[in-house]
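Undergrad: got a structure for you, letters missing:
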């Protein structure tokens, strides 16, 4: 996949109708937005286009709508954006997304005006990438901008289909930043390059492990995934998470690492409990988990081992917590990795999802070089897959 995509700075936008795909899939409670990170992330692109005299038309999905659903309207987003931009964002309340309200708002818009369309998933065609909706979106736009990295792995009308019907399709600042950091890290990292993978299931990270073993100098595996690797080595794992079908795969990956000269680090001790609950942790002497117990976090010796590997690296990518980080008794491993990355002089990249939430909640967010805005998208990126929403944009 080419990462050398045209950006909003490569094109003229004055007087043009610019359709911007944003990620406004924000958490809501009682019609109020409870986390504004994604709105704030979209502001630089929106402000740039306003200042350059574009007629800015924003679109996004919200939630898992399968057609018009009043509880998933983007109206609260329009209200909050108006406050953040200090300018009215006209909300086009059409269940068809591109209806009479949208067309009228676009036709009377002046340079620098901002319009927000209704939830793109109110149209059933969106998820199927059907031409009818893609053409509707393109009919109110001269230029298309994708700034929703979190949706770039989906081939939907608003991320891919619309690009077939406009001549100019470029990325905004958010996607530009993702391509710079994730793209450079995976394609051309400053070495030593260390990747840290956590999370519960091996199956979720199979392709990531395979792809990264061809690229990294050190691969750290923690979280629930580690117990399948322990079992494959003959250790006792008690009641810990186990993916029986992936035992041979775990052995193959350890062999592959050895053959390629990649340092594959697994935990050397564990924090354990008799049940999946936030109870006081016991710490094992080594990798073995006794019968009747389950591993819920890496232990203190593992924390030191992993922190040392992070300190030695020049580029570090992290995806997935080291334990059940939402339990305070089993968050220490995740905290230790976050702290090691925050204290390191390396380029540090957090691959979205749970790791991003953990790093932000722990207060280390501003110490990282880059926190990806897309969980699923950054995972597919690390798998080496082509992201349809990026591939569809114009190359430089």
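TA: Perfect, thanks for sending it. Everything numeric in this text was worked out from a predicted model, so none of it was measured. Numbers count the residues shown, from 1 in each chain.

Undergrad: from here on, contacts and neighbour counts on C-alpha atoms
TA: OK.

Undergrad: what packs against the helix or strand that contains residue 207?
TA: Assigned by DSSP states H and E, residue 207 falls within helix 202-213. Counting contacts by 3 or more CA pairs under 8 Å, 6 or more residues apart in numbering; DSSP states H and E, helix 202-213 packs against helix 247-260, helix 375-382.

Undergrad: Sort out which residues of it are buried, please.
TA: 202, 205, 207, 208, 209, 210, 211, 212, 213 (16 or more other CA atoms under 10 Å).

Undergrad: circling back: out of the helices and strands packed on helix 202-213, deepest packed?
TA: By mean neighbour count, with neighbours taken as mean count of other CA atoms under 10 Å, helix 375-382 ranks first of the helices and strands packed on helix 202-213 at a mean of 22.

Undergrad: now what about the next helix or strand along the chain from it, what contacts it?
TA: Remark: after helix 375-382, the chain's next helix or strand is helix 388-391, criterion DSSP H and E. Around helix 388-391, the neighbours that count as contacts under CA atoms under 8 Å, 6 or more residues apart in numbering are 1, 2, 146, 151, 152, 153, 154, 155, 159, 160.

Undergrad: can we see that at 6 Å?
TA: 152, 153, 155, 159, 160 (CA atoms under 6 Å, 6 or more residues apart in numbering).

Undergrad: how near is the nearest residue to the fourth one once chain neighbours are set aside to residue 283?
TA: Right, residue 159. Nearest non-adjacent residue to residue 159, counting by CA to CA, 6 or more residues apart in numbering: residue 389, 5.2 Å away. Look at residue 389 and residue 283: by CA to CA, to the nearest Å, they are 45 Å apart.

Undergrad: Neighbour count: these two, which is higher?
TA: Neighbours per residue, other CA atoms under 10 Å: of residue 389 and residue 283, the larger number sits with residue 389, 26 against 18.

Undergrad: Check the gap between the residue located most distally from the centre of the chain and residue 336 for me.
TA: Relative to the centre of the chain, the most outlying C-alpha is that of residue 291, 36.8 Å out, by CA atoms, centre = their mean. Using CA to CA, we find residue 291 at a distance of 27 Å from residue 336.

Undergrad: Presented hereafter is structure B, for comparison with structure A:
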């Protein structure tokens, strides 16, 4: 992959695809992690004498402008952390008006375009849109790892028309995650959580031959427990994947670690009544909502001595305080492994959990890309990364 070092940006206007798909509430950015993650690339380009034109998507607008998905509040948040003026250009990115505005920019200037998904052709990787976007820069940098698995006009399409390179964030993500696939230091332990086996089946199948242990929690664990003949009450599960779960247990049963006890609730709510029960014997009217205390201890013990760790997905319904204990225990256990362990956190919920736990600065790498992280670990080629070669 070509990196920033391969571009001469002095006096040039550089179009940068960033990932500013951040949470907003009442027009205010609630978490600026993705914004601050883009600063090294922006600063490197400014130091190199460039003007910087940033573009991103936000949310899922329906192919046209929607006020609630405007990036204007993001421009204001960026201005604060970048500590310099950021011009917000509110016209459609492909418009002549936007082109005229960016052509007035001077070295050292920074501008953020309006939501690129307001363009109907963006998600179709429309060739005409890619050409119009390419008019906005003399070179293109992809730094949106969270969107690198999308073959969209602003991600891979525009790269065909301009000299291009991967940004600092994109390069760091690819290097960090590739270490999990290629000759990881052992023991290598993976923790997989979240609601559904179907969402992460490919990454489970791709990593099981590589890892020493795989700890499976969250809602997906109940599909495996039911496949073993366990009683899981009303717990979330996927009957269509029972055969696949049995197949994986039969082939890799010595590596897979499932929770033995569960914190169950009598309803899916923050105020549910709770009780700890065996994972394979959940009462009919109850549902598993978190791994239990014995499982927390077993998972923590299974992590001891690990030299490489990847964690994706919560251990329970951690957005409800009553069911956050398991996820918080894993966050602490991974962080406590210390600097001699290469630890990577991937996926939005896992990142949120590690941030909330206050342990984020004690792990090796926190990935900004949920779907992109998983697809890379599934062994898939990411269109954005391929376009940077």
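TA: All right, it came through fine. Since we're looking at a predicted model, the values are computed, not measured.

Undergrad: quick one on the thing from earlier: out of the helices and strands packed on helix 202-213 of the first structure, nearest to residue 35 of the first structure?
TA: Between residue 35 of the first structure and those, the shortest gap by CA to CA is with helix 375-382, which sits at 16.2 Å.

Undergrad: Output the residue interval of the second structure matched by the closest one.
TA: On the second structure, the counterpart of helix 375-382 of the first structure by TM-score structural alignment is residues 370-377.

Undergrad: what does the matching stretch rub up against?
TA: Under CA under 6 Å, 6+ apart, the answer for stretch 370-377 of the second structure is 146, 149, 203, 347, 348.

Undergrad: try it again with 10 Å
TA: 144-150, 173-174, 177-178, 180-181, 199-200, 202-204, 206-207, 312-313, 345-351, 367, 369, 378, 380-382, 384-385 (CA atoms under 10 Å, 6 or more residues apart in numbering).

Undergrad: Buried subset of those residues as a PyMOL selection?
TA: A single PyMOL command selects the buried members of the contacts of stretch 370-377 of the second structure (16+ other CA under 10 Å):
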select buried, resi 144+145+146+147+148+149+150+173+174+177+178+180+181+200+202+203+204+207+312+313+345+346+347+348+349+350+351+367+369+378+382+384+385
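
Undergrad: Could I get the buried residues of helix 202-213 of the first structure in a markdown table, plus columns for distance to residue 248 of the first structure?
TA: Below are the buried residues of helix 202-213 of the first structure laid out as a markdown table (distance: CA to CA, whole Å):
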| residue | distance to residue 248 of the first structure |
| --- | --- |
| 202 | 12 |
| 205 | 15 |
| 207 | 15 |
| 208 | 17 |
| 209 | 14 |
| 210 | 14 |
| 211 | 18 |
| 212 | 19 |
| 213 | 17 |
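
Undergrad: between those residues, which is nearest residue 44 of the first structure?
TA: residue 208 (31.0 Å).

Undergrad: For the nearest residue to that closest one once chain neighbours are set aside, give me its contacts.
TA: Spatial nearest neighbour of residue 208 of the first structure, excluding adjacent residues (CA to CA, 6+ apart): residue 383 at 4.3 Å. Residues in contact with residue 383 of the first structure (CA under 10 Å, 6+ apart) are 186, 205, 206, 207, 208, 209, 210, 211, 212, 377.

Undergrad: Quickly name whichever of those is closest to residue 132 of the first structure.
TA: residue 377 (25.7 Å).

Undergrad: do you know how far that closest one is from residue 108 of the first structure?
TA: 36 Å.

Undergrad: Over to residue 212 of the first structure?
TA: Residue 212 of the first structure is 51 Å from residue 108 of the first structure, by CA to CA.

Undergrad: Same check on residue 137 of the first structure?
TA: 17 Å.

Undergrad: Looking at these two, which has the bigger crowd around it?
TA: Legend: neighbour count by other CA under 10 Å for residue 137 of the first structure and residue 108, higher for residue 137 (25 against 10).

Undergrad: Aligned to that one, what sits in the second structure?
TA: So, by TM-score structural alignment, residue 137 of the first structure is matched to residue 133.

Undergrad: Spit out the contact partners of the residue nearest to its match when sequence neighbours are not counted.
TA: Excluding the flanking residues, the one nearest residue 133 of the second structure by CA to CA, 6+ apart is residue 94, at 5.7 Å. By CA under 10 Å, 6+ apart, residue 94 of the second structure lies in contact with 113, 116, 118-119, 128-136.

Undergrad: Kindly name the residues of the first structure that line up with stretch 27-41 of the second structure.
TA: Going by TM-score structural alignment: stretch 27-41 of the second structure matches residues 31-45.

Undergrad: cool, and stretch 73-83 of the second structure?
TA: Going by TM-score structural alignment: stretch 73-83 of the second structure matches residues 76-86.

Undergrad: List the buried residues in that stretch.
TA: Residues 77, 78, 80, 81, 82 are the ones in stretch 76-86 of the first structure that count as buried (16+ other CA under 10 Å).

Undergrad: Check which helix or strand the first one maps to.
TA: Counting by DSSP H and E, the element that carries residue 77 of the first structure is helix 75-85.

Undergrad: After superposing, tell me the mean distance of that helix to the second structure.
TA: Superposed on the second structure, helix 75-85 of the first structure shows a mean distance of 2.4 Å to its aligned residues (mean CA distance after the TM-score superposition for the first structure).

Undergrad: so what does the next helix or strand after that helix touch, helix or strand wise?
TA: Toward the C-terminal end, the helix or strand that comes next after helix 75-85 of the first structure (DSSP H and E) is strand 89-92. Secondary-structure packing of strand 89-92 of the first structure (3 or more CA pairs under 10 Å, 6 or more residues apart in numbering; DSSP states H and E): strand 55-59, helix 75-85, helix 100-108, strand 114-117.
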